[in-house]
Each structure stands twice: as structure tokens, then as C-alpha cells.
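Student: no sequence for this one, just the structure:
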């Protein structure tokens, strides 16, 4: 009794531990006792929820589970269960004699309501037979030969325990029930009784059930009601696989076939046959299955249906051979007795497009050693491969048996077929003849000799094409004929034109090219072109004339500047340089801008070569009443040449010095113009004053409106604008802005006047003087430069040096 209690407690503890582990897969420390087959659908759902909550995929959880003791087989089962879609439970009426295993089985249901127990098998990649032809058939999940439940029930389907029938009476009387076939092979229909149907076809069972119901329902007997019998649940049967990669007993659908069972078993094992698989029924070989019939011809005649207790035996193969090289499907193939190399070639899908098909090399094994044999094409239908043969199909040679080539000055340069007796005139004719520029005095043949060295054969094409048999040499295969062009021997001459022309540049020279031709080709003369044209021509001589210092001959000619067609059409020569001169006076009107407090602001043309500030402001109506007479300035754009000059100046600051780089960057990016201050009062008194500067095109004269404030910025406590007080000086405005902050450099404070001029504070004999302040000025206090303070270590070092020097001096004077 005590032993029984111990066993019961252990059994309960086992299931409880399995449930707990299942509900806490990630947190559990020991998964060695987890059995996936004992997990319910709710346990699987909890594991899914747990993985989703922790954002962990089943692939990421695999190393964690294996490290906690879970076997690879159990994890594969768990992965399969998690991948199955959740299905709502269906209420199915079952016979009280149905087994508990069937009650707990997971069913799958098609669109028509027919159900089948879910068949699950963990697939293992076939690495042992990877090269064997046919092994890939059992590694493809989509090709599992699973029976289709949506098809009509076969009329010869044999009923047995586990099947379920839908029996319906419709018409005047109605009855509907799902009735399972019991273990005794009977169905129990209400008011009708038990009817034995096991071993009967669905058609025969339908007739028997209809007759039994007719005995109870009078309307069925009279034809007023009809009876239908449908198979709604298909039973599972057990078959045994021997010699497969995963041998064992399998529960599969009663509609399953041999191929479906082979797929579940993973196909033949390491040494299993693919061509002599035996289906054993009632202890006798019912049929033999050759998978190659399906793979090569698509023939499934041997894919017969299975019955309960069938045995599928996969014996060891008799002979296998290997095919390598240039076939469409290389690999290892199983051969039957009597099959030839032609059959093997069909298994390999034949030669590919690069195969050498005249013969095949085969490596054979004897009782003691290897031997090599060549099989000619005539023996393909008679040679019978031996076990262990290795057939090697090589590539064709990378050479041509009848190639000949012609290129150069022919209409169709290409590669052509060669035939014995072909001459060079025949090849030229194949290439549609010579071009007009062909050089007929000589053609070249590069010929490959018998020792694979090359030689050159020269041909007079003119004689060869005129019928001279001696000149019309015979060709050989692999000859390369080159026909030269006379254009290959002509120099490529150029001519240059520059100056007042729309498209200056270098142009090709042609015979009889004239100045008029070149002017038109270069787009014609510009409006600023003068009548003067200079043409430079190179001097050519067979001897050196030391008395002539000239490098070129110059021609000065006059043209009609308004006409591209000149009356005197000057003939040009190769490498001439033509320069079209510009008119002596041809300048487009250039403008300056006047803005600010003037009567007529806007753009003004510089009428004179030396227009000054005063002149242009007077043209703009003079200053307005609100103008600041001390706020007249000129903004002059910085020219690209100024930046270039700065880049070319060496400030001796070293390569890539930051000071010069910052200065160049400031001119290019920050400062778009330079400011020129103007003393308007001096100009009014004396227009010839040096501050009355000459204007350049693009200048902008800016007259600032009068402003009574003085702006204080920089390193002050409060940036502000202080009202102007004529009785106050520079320091007053600094103090009015709150004074200098901690970083301010007071002695370097400066002022910018309204006209752009600047002034800085100075000192003489310890007396500091500050610049005067006018309305509209801006006072700026810069920041002190950072000074690196000496560290304590540096002070100690200096003290040590001074001590050493003092000691040396004392020693020297002793």
C-alpha cells in the first residue's frame, strides 16, 4: 500500500512540475522534466503569452531552454506546438466507448466541416543523403503528400472504428446526428438501433443505414423523406516504417498514401533504397514503390492508399553511382539491375550546354584497386553502370574548329566560318566588300601556326581582288585579317580661335578651310569685335635658320566687324591661331546704388570715368533733413581677385596657419563688402577733398538717418542704447551700460562711427585718452585673451633653475 501511495505522489508531482515549468518557461531553472506531449492547449497559450510579454521569439528562447536541461527533441515538439494556429474547440458527439486519447487529440477541420486528427512529426534536415537524388523530396515542407480533406469521400473508402458519420433525414421528417463508429465497428442511431458498418465501403454503409432508417421512418420508405450519410471525421490508422530516417509506428490519416508516410518518416535512411520500397500488407508484399518514377516522370501509380497495420519496409540499396561535371543535375543515383548509362543520364536530366558528349570518363572500383575507363557515345545505350562508378562529364574545349576573323576597313567586320580552300577575296566578299577608305596596297594576316606561335602574312589587296591568284592567298582557320584605312595615316590637324567670338576654342581643320568658315563655325563675331584680326601661323622648314628669331609668322588683316562673311576670304592652314581683337572703346554702362536718407534713392549709372561720391549724391537730390551728415559711407563689394591676392601672399606664418585661414574664410563667407568712411562735411566745404573718393561699379552709397542714441555692446553687463549727451564722454556710456564684465578688455574698447570709421582708446605717459562720441556711434568692448596660468610644478621648476644658476655663480666667484 505504501508503494502505491509513493507512486501516486510521484505521478502527481511530475504533472504539477510539468505544468509549473510550462507556465514559467523563461524563469524556470530546470526544464529536464518537461514533456511537451503532456501540455494542454491552455499551457501552450500561457507559454505564448509569456514569450510575447517578454518580447522573446521562440528562436531566441532555444539556447536558454537547452541550457536549462530541455532536450532538443522536446524543444522541437514545443516549437511545432507553438507554431500551430489556435482553433476553437468543437462540440462533437462521441460514442461512450471512444478512447480518452481521441478525446484529447487536437483536430483540424476543413471548410466543409470534415475533421482529422492533427498529424505532427518533427522534421530533421537530411544531411546524410544530401547528394542522393530524391532526398530533397523529403526536405520540402510544402510537399508532404497530406490527404486533401476537401475532396469528396472515395466511394471505396472502408469504414472502421474512429470514423464519424453525419446521418441526416430531411423532407417530411427530419433527423440529424453525428454518429461515431464504435470500437465494435457499429453506429448507434436513435430509434433505429445499432448497425455494423466496419469493413464496409462508404457506399455500402449508406445503403445499409438507409434501409435500417426506412424501417423506422415511414416517410423514408414512401420517398417523402431522404437520407444522406456523410463522412465528417476520418479515423487514424497505424502504420510501421522500417529503414527510414525516423523509423517507428505512425498514426496517420486513413486517407494517407505511401508517399505521405514516407514523408513523415523523413524518407529512406543513410543506406536506404529509393527504388525498391516494399509495402507489406497482411504479411505479404502488396506492391513495390520506385520514387524515381515520380521524380523523373511524375508517375504516382505506386502511391497507393494505406490501411491499418501496413508496414513500409525500406531495404538497403543494391548499387549507387555518382555523376559529376557538366550535367544538369549532378549527384548520387541509385540504379536497378539492367539499367544503362542512358537511363542514368535521364535521371541527371541530360548533359548541359557546355558538356563534352563524345565520351564520358568513369572511375571504377575493382576488388583491389581503381581503374579508369572511357565510354564513347555509341556505348551509352549498352553500358551498364556498376556499383560505385563515378562518371565525370567534362567541358568542351575553348577553341573553334572553323573560325576566321576580319576587321578594319570592311563593311561588316566580324567572325566568319572557315572552309577549306577559302581565299582572302572570299572573306572580303563575305564582309560585304571594302570601304571607300580602305588601303589596298597592303593587308595583314596574323596566322596561328601548328606550334601555336604566330606569324604575319602581308597581302596586296588590290592584286588579290583583281584576280591575281598568287596575291589572293589561301586562308587557314584562326586567321585574323586586318584591312587598313588610309585615314589611319592622316594627321589630325587643329585650329584655334580666340577673342571676340561667341564660341572660342579649338576646332578641327579641314582642307580649304577659310576664315569665314571658322567664324561661322565658332558662332560669329560678338558686338565688341573690332576690324583687326591677328593670325599666327607656325613656321615649317627642313633646316634651322639661326638668323630668323621668329617662332611664328603673323598676319594682320582687317575685316568688317558687323559681317561674318568677309570680302577677302583668308585661307587658313593647320595649327593657325586666330585672334579677334576688341574695340578700343567698348564699355557697357555700369551702375552704383544710393540708399538711405537721400531724396531719390536707387541705382545710378557712372556717367564719367571718375565720378565721385559728391557727384552721385547730388544727382540723387542731396541729403534729406533727417540725414546724419556723419553717417555717409561707401560699401564696396570684395572682388574675387582680392581674395586670390591674399591667398598668394606669404605671411610667413607657416603652412596651414590658422590666422591666415581664418582671414581668408572671413573674406569669403562673412565679409561681403569693405566699408569706406566718408567725411561729408569736408566734401561740402571742399569737393576736391581726398575723402570724396572715386566710385567703382557695384559700390553702394549709404546715408544713415540721424540717430540720437549710442549703442554699447560687447563684454558689458547690459547691452543697451544710451541717449546721446554732448556733455558726456566715452566712459560715461560704458558706465551707463553697467560697466565692464569680468571678461571685458577696457583698454582695447573701441568706437565705430556712423560713417564706418573706427577709433580706439589710447594712452600717453600713463594718461589714457578716449575717442569722442557722436550720435549714432557704437561702442564695443572686446573680450580679454585667455592667458594660461602657470602650474605649481612649473613654478617649482623655475625656482630650481634659478637656485642652480645662483649656486653656479657663487661657485665661480669663490
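Tutor: Nice, I can see it. In this text, all values refer to a predicted model and were calculated from it rather than measured experimentally.

Student: only C-alpha atoms from now on, for both contacts and neighbour counts.
Tutor: Fine.

Student: three-state assignment of residue 691?
Tutor: Three states are possible here, and by DSSP: H, G, I helix; E, B strand; the rest coil the one that applies to residue 691 is coil.

Student: now for it: which residues touch it?
Tutor: By CA atoms under 8 Å, 6 or more residues apart in numbering, the contact list for residue 691 reads 678, 679, 682, 683.

Student: out of the residues you listed, who's the most crowded?
Tutor: Among the contacts of residue 691, the one with the most neighbours (other CA atoms under 10 Å) is residue 678, at 26 neighbours.

Student: in strands only, show me the contacts of residue 691.
Tutor: The subset of those located in strands under the criterion DSSP state E comprises residue 678.

Student: and the nearest residue to residue 565 once chain neighbours are set aside, how far from residue 643?
Tutor: Leaving aside its sequence neighbours, residue 565 sits nearest to residue 516 (CA to CA, 6 or more residues apart in numbering; 5.6 Å). Separation of residue 516 from residue 643 (CA to CA, to the nearest Å): 42 Å.

Student: and the two? Which one has more around it.
Tutor: For residue 516 versus residue 643, the count of surrounding residues by other CA under 10 Å is larger for residue 516: 20 against 15.

Student: just checking, residue 599 touches residue 623?
Tutor: Yes - assessed by CA atoms under 8 Å, residue 599 is found in contact with residue 623 at 6.5 Å.

Student: another structure for you, compare them:
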């Protein structure tokens, strides 16, 4: 900040000294003034009464012949069609002209280079400033300007002619003269501010004209001062003229590509820099390090172009470089081998378009390992390679949950990339010693290794409690994330700590959906086998279902047997009936397919005493379950029972059995309000709510349309109806089944319900309340009084609203059933129809709904669900 203030004060002094004749400013003074901010320039001009345009305008003021008049330069329009190269922004697939963006910028009549060191051969001329410091017997400093006559005015020595001397000669001459005439002093001589000089920049540059540039400036600095090149200008043909003679030629490609500055010479006053029109150009794209459009000279070759473009990328296919060449009869395509001298020496023609293609992504001389291993990826292939060569140690090379009983080799068998599949036992293969499972590999084989996560039905069958299932299932979480290797396409694994379980429950079973599961890894293999089953080729797939950990579709491997199919599916579950299994085989006949079913003894196949039959295309194996195998079915009972919790049930158990196993009801239980829910009903109820919401939304749309096309008055607000739609969409279904628990507990078999897996029973505590809901003034809860009637409770809630339908009032019992007062003797006063926990609902009048008939059904469902949630909570 202090430096800026000092500079401003100095500039003010210079400015003040010039106000006597503002038109005669030197280039150095103008340049110094221009270093100030616009606001500082305006402040100085206003303070001293000088027209700012005389300093930064068109420079029309008179001055000495050595001063260059500053030009009026408009800001550069980078979007102008003729100057797009000045600020090229590369679009996808667009090639830029090489080198032009380096010199693009705003023209400037002054380019300061005060920080450059002054060479000893620098010629002193008028306008330079010489700094002289004397020390010793006398300490003083001088800043002496070289006058127009070429001399400096030394205070104690008088005028000394210095113009035409080199900087080295100046220092020697002044040092000798000062020491002779002033005794006892030493000198330190340097150059201060350097003169500016006038040069001309012409040709295909952005702003041709005369420019004030420092005396040390070179050709490239003059070009930058002129704003760089037009798109039509040549970077390779730049001429420097001095005294009407060509003194040098500059090819900027030598500077840009090689760093050579030999021809970037220092200019002198009066020099002219001329940029010729652009010469022939070619483009190069594809797998090249610096794709662009390049200007070429006559005789340049393909090899020189590739070198100018930075060389080819590692994945470039140099044996077939594509060259599109314009000819009289159209575009010809040439192919050059850039790996030999003949191809590199190919002469380029104007307009050639060179493209380096990419090598094939197919891995050569490699095998790929995918799945539940610690190091997925490609491995170098060698003749005689076996499975055991890929895994030195099962403990180090395999994940903890790797299934070692089932693994696959996928092998391409022809040029069309058709595949066949081999199956092997990974655990046996790792034993080595010429084990038959240690398969010999071919080039480009892919080995698939699968996970064997224990959170499956096989694991569940060893547990007696669903609660412990959930606890142990969470402990089997796979703490890994996965990425795809961009080179090999292999899925890579990374440990990220605890995460959610990768297996999603689906009813009774657990789905095998981990990252290295059969479901995930087999999917592309099965898809390829389906696609190649054409032209009479049978699809090489089979199915296995039933009591196996991983039922599904599997590749039909060479020589596959029933035992191989069971190994592929993870073995047999404990629930498997080993004496009962079924094979379904498709027999293809002309014009039709016949299915044959055959039973076989599974136990004999597994122990080797029976016929291990071979599998065929489209075979289906069903491993049947043992009779009454339901040890994994669980239900929950909560609320007012002596021992609430989760219970494993057998086939045929009922609600009465469950309550008895839970120790019976407590003294606070209210069995009339029991809530019983079932998973299948919950799904049906959720679907019904979605249909109601959709129907109601359609009715609302129809109502809105009627209101736009008629002058009739409607009373229902669509906003109220839409709120019901939102409630239907956001409310979770309960799946409640209305039961009469008191009758069940009294032994009424016709009221009892047989339990299913996932059922839930909740017995609430007794609540001595009556609720009034719907179209009443103040929906409320009241203490139950058996002597009060339905109407009396409605009156206690403020009475019905205007839109209420008082003829259709109904009561929702605590058990979820619905009763109508005007149709049932239960509501006769003498029979005490109301009971503790009942809810009185006053519905909205159908006429008031303007035809929204679905709205009353939707609100009734929401009321019933609300009552159930209220009981549970």
C-alpha cells in the first residue's frame, strides 16, 4: 500500500510538471501515468485541469520526433470471426490452431520490461537514464538522463558524451574519468529507466501499427504488444527489416516446440516486424498428445508432424495411421505405418487430416480373475498355466466368505467370441499335486470366484429364533465398496468399514445379491449364453430350485452332472428331502416341446451309490423340502401378555396357541381391541391405497375441469381432497385382520386363525375412552360412559358440521370392525351399544363432495388405520 501511495505521489509530481504544456509528453511519462488506476488518472486530470484524452486518447498532441503517438485501440473482440484464435475455447471434437492462444491478448503501446538485466553490449542512446553512485571521500548519487545530443550533464564534470557507447564502455569511461577528476572516490554505475523506441508491426497481426516498446524488447514482445496474430497470420514466417533490409527471419515453432530463441532478436528503433500470411496447414487428432491444426513448410513429413504434436500416446495404433487427403476427384484415404522409416517419411500435403487410432482394448497374453479374491485383475499368461498358479495361498488370496466349492472358467472358443464354461472346485484346485480340479488355462480365460455369505436360508435354518437371525445377520455385513478397473473392466473391492447388509430379505428366503454373489457375477455369462443360442444351437443353461442356498439359472458346463448342479447352488439345505428330488427335461420334437418329469433318489447321488446323471440343455431340478419343515417361521406377540416376544411356530398353530404360549393375558389387557396384522394383507392394503389415491386424483381432475366449463357453484375444495391423496400416499399399511379375541380365548374354533410366518399380534391395555372424529366441530376423546348414546357424544364434540352426513354415522370398534347405529341392535340404548375404545365417525355428505365418491372410502380407511396405530402406540 505504501509503495502504491509513493508511486501515486511521484506520478502526481510528474503530472504537475507537465501541466504547463500537456501535449508534449514523452512516451515514458505517458507510460508512467498509465500505470495508475483509472480513478487515480481522473483525479489527477481534474485536479490540474488537463484533458485526460491528451494522455490516453488518440495522441494528437504535438511532441518531439522521437516520441511515438499512442494509438486509440478498441478492446479486442474475442468473438469476432476473424479473431477467434485469440481466445479459442476447445469444444468437444474441435481442433484449435496451434500456438495462437499464446500470443492472444489486448494490444498495448507500452510493454514494461524494467526488471530485465541490461547486457554489456547494450548501446546507450537518448532517453536512457544512468544511475551513478559515488562513495568514499564523497557520498552522493545521481540519476542522469541522456539528452537528445547524446550527452549527460554531470554536476561536477560537465557534459559527457555517452551516446553510441556500449554499457561496458560507458562504465569503463565514466569510472576512469571520475576517479581522475574526483580524488578518493569509488563509483557504482548502472542503468535506471531505459528509453522506449518506436517499432512497426505489420502484416497479419491483430492491430498493425507503430508501438512504443522498451529498448530491450525482442520480436516476440513486439508481437504481443500488437495483440498477437490474426487467424490468417503465419507463426512460421516472420520477417524483421532494418534500414530497408531483411536482417532476420523467425519461425515461432522453434520457440514453441524446441525453446530456441536464437532468432528472437532485440529490436532497434525504426525496425519493422512483418507477419506473412499463413502457409499450408494440416490437422492431427486421435491418440496424439497435442491434437491441433499445424502450419507446415514445404517437404515436411508425417514423422515431423507427429513430433511437433508431442508424439503419440501409449495406446496409439501406429501401424495404420489414417490420412485423409483432398484431391481433384474427392477425398482419398491413405494408410501409413508410423513404426517404420517409410511411413514416417511420407510427405504431407496442404489440408491433410491425420488421425491416430487406438489399439484394441482386448487383453492379450493374459487371464483375468474376478470376484471374491483379494487381488482382482489381469495376470500374465504362460503355456501350461493352471488355477493353482494364480493363488499362492488360500488364506492370503481369497476373501473370508469365498465359496471354494464352486468356481468357473469362461473361455472363448471362436472368432465370434462364443464362450463355453468350465466348473471346478477351487478348494481342491488349490491343493495342487495334479489334482483334476486344477484346470489348465488358455490365453484370455476369465476365472470367476463367488462369495458364500452366511446370511442365507441355510444359516437361518440353524436358528430357532427370528430375533437371533436378525442379530446374526447384521454381523455378516459385507464392509466393502466396489469400483471398475477402467483397463480390464474388472470389479475391484475396497474395505470401507461397517455397512448395511448386502442381502435383502424377500419373504421366507434371503436373496443372494452381494457384489460377488452368483446373481451378480453370473448375469453377464447367462446373457451371453442366451445370445449365442441361435441357428439351432441349444441354450447352455439349466435351472435348480427348492431347498438349496442359491436357487436359480446356471451355465451348463462341459460334462455337468446332477452333483455339479447341487454344488453350483451351494449344496443342500437341512430342509432338503434327500430321498425326493425331481428332474424336468424338455424334449424337443418337430413343431413342439414335451416336458418329461422323473424322480430320483438324491441321497444316492450325493453318497456316490446312485447314478449321477448328466445334465442337458434346459433341464430343471427341484430339490424338494421335508414334510412340515417350518422351523424358521416366526410370529410376534406384544402388549398385555405375560411373556411378549418372538415365537417360532409350527404348522397349524393358532392365535389361541400363541396367547397360551405367551402366558395368557395380564389383568390390564383389553382383548376387544387386539390388533392382528399379516404381511400378505399389508401388501394388499398398500396396493388398495395406491389405487384409491389414483382414482381420487382422477376425480379431482374431473371436478376441476367441470368448474372451468360451467358457472355452477361447488362447495368442495380440491385442496382438502388433495390432502387425503397425500395422506394415502404417505401412510404405511398395517395389514390388519379383524379378529374377535375374546371368542378365540373362549375356545371358539370358528373364530380362531391359523398363524403364518411374520404375523404380529398386539393386545393393548384397557383405555376407558370414546373418540369422536370426522365432520364435527371439535374432534375429541371422552371418558367412556355406558349410559350415553352416540348422538350425545357427537353433541359433546360440538355437533355436526354443515357438510356432515348425519344419517350415515358409523362406529369403528376397537377390534377394527365397523357398525352402523341405524342398522344394528348393538346401538339400541337398552343394549349399551358403545364400548370402551370405540370411535364414532361422522362422514362428509356425498352431495357436498361434488361427486367425489372415492373420498368417503379413502377417509374411512385412514380413520381405521389411525385407530389401529393409536392402539399400538
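Tutor: Right, received. Where do you want to start? Since we're looking at a predicted model, the values are computed, not measured.

Student: coming back round to it: more crowded one of residue 599 and residue 623 of structure 1?
Tutor: Neighbour totals were compared for residue 599 of structure 1 and residue 623, and residue 623 leads with 20 against 17 (other CA under 10 Å).

Student: so what's that one closest to, chain neighbours aside?
Tutor: For residue 623 of structure 1, the spatially nearest residue (CA to CA, 6+ apart) is residue 598, at 4.6 Å.

Student: for stretch 784-804 of structure 1, buried residues please.
Tutor: Of all the residues in stretch 784-804 of structure 1, not one is buried under the rule 16 or more other CA atoms under 10 Å.

Student: how about the strands in the stretch 101-250 of structure 1?
Tutor: Under the criterion DSSP state E, counting those that start in this stretch, strands of the stretch 101-250 of structure 1 are mapped to 107-109, 115-117, 164-171, 175-180, 186-189, 193-196, 225-234, 236-242, 248-253.

Student: closest one to residue 668 of structure 1 among those strands?
Tutor: Shortest separation from residue 668 of structure 1 across the strands of the stretch 101-250 of structure 1 is recorded for strand 107-109, at 78.4 Å, computed as CA to CA.

Student: how many neighbouring residues does residue 107 of structure 1 have?
Tutor: By the measure other CA under 10 Å, the count of residues near residue 107 of structure 1 is 17.

Student: contact partners for it?
Tutor: Contact analysis of residue 107 of structure 1 by CA under 8 Å, 6+ apart lists 115, 116, 117, 118.

Student: which residue in structure 2 aligns with the first one?
Tutor: Taking TM-score structural alignment for the superposition, residue 115 of structure 1 sits opposite a gap in structure 2.

Student: and the gap between residue 115 of structure 1 and residue 373 of structure 1?
Tutor: Distance check for residue 115 of structure 1 against residue 373 of structure 1: by CA to CA, it reads 59 Å.

Student: higher neighbour count, these two?
Tutor: Each of residue 115 of structure 1 and residue 373 had its neighbours counted (other CA under 10 Å), and the higher figure belongs to residue 115 (20 against 11).

Student: secondary structure element for the spatially closest residue to residue 778 of structure 1 that is not a sequence neighbour, which one?
Tutor: In space, not counting the residues next to it along the chain, residue 778 of structure 1 is nearest to residue 711; the distance is 4.6 Å by CA to CA, 6+ apart. Following DSSP states H and E, the helix or strand that holds residue 711 of structure 1 is strand 709-714.

Student: and if you look at residue 470 of structure 2?
Tutor: With secondary structure defined by DSSP H and E, residue 470 of structure 2 is part of helix 466-475.

Student: packing partners for that helix?
Tutor: Judged by 3 or more CA pairs under 8 Å, 6 or more residues apart in numbering; DSSP states H and E, helix 466-475 of structure 2 is in contact with strand 645-648.

Student: all good on my end, thank you.
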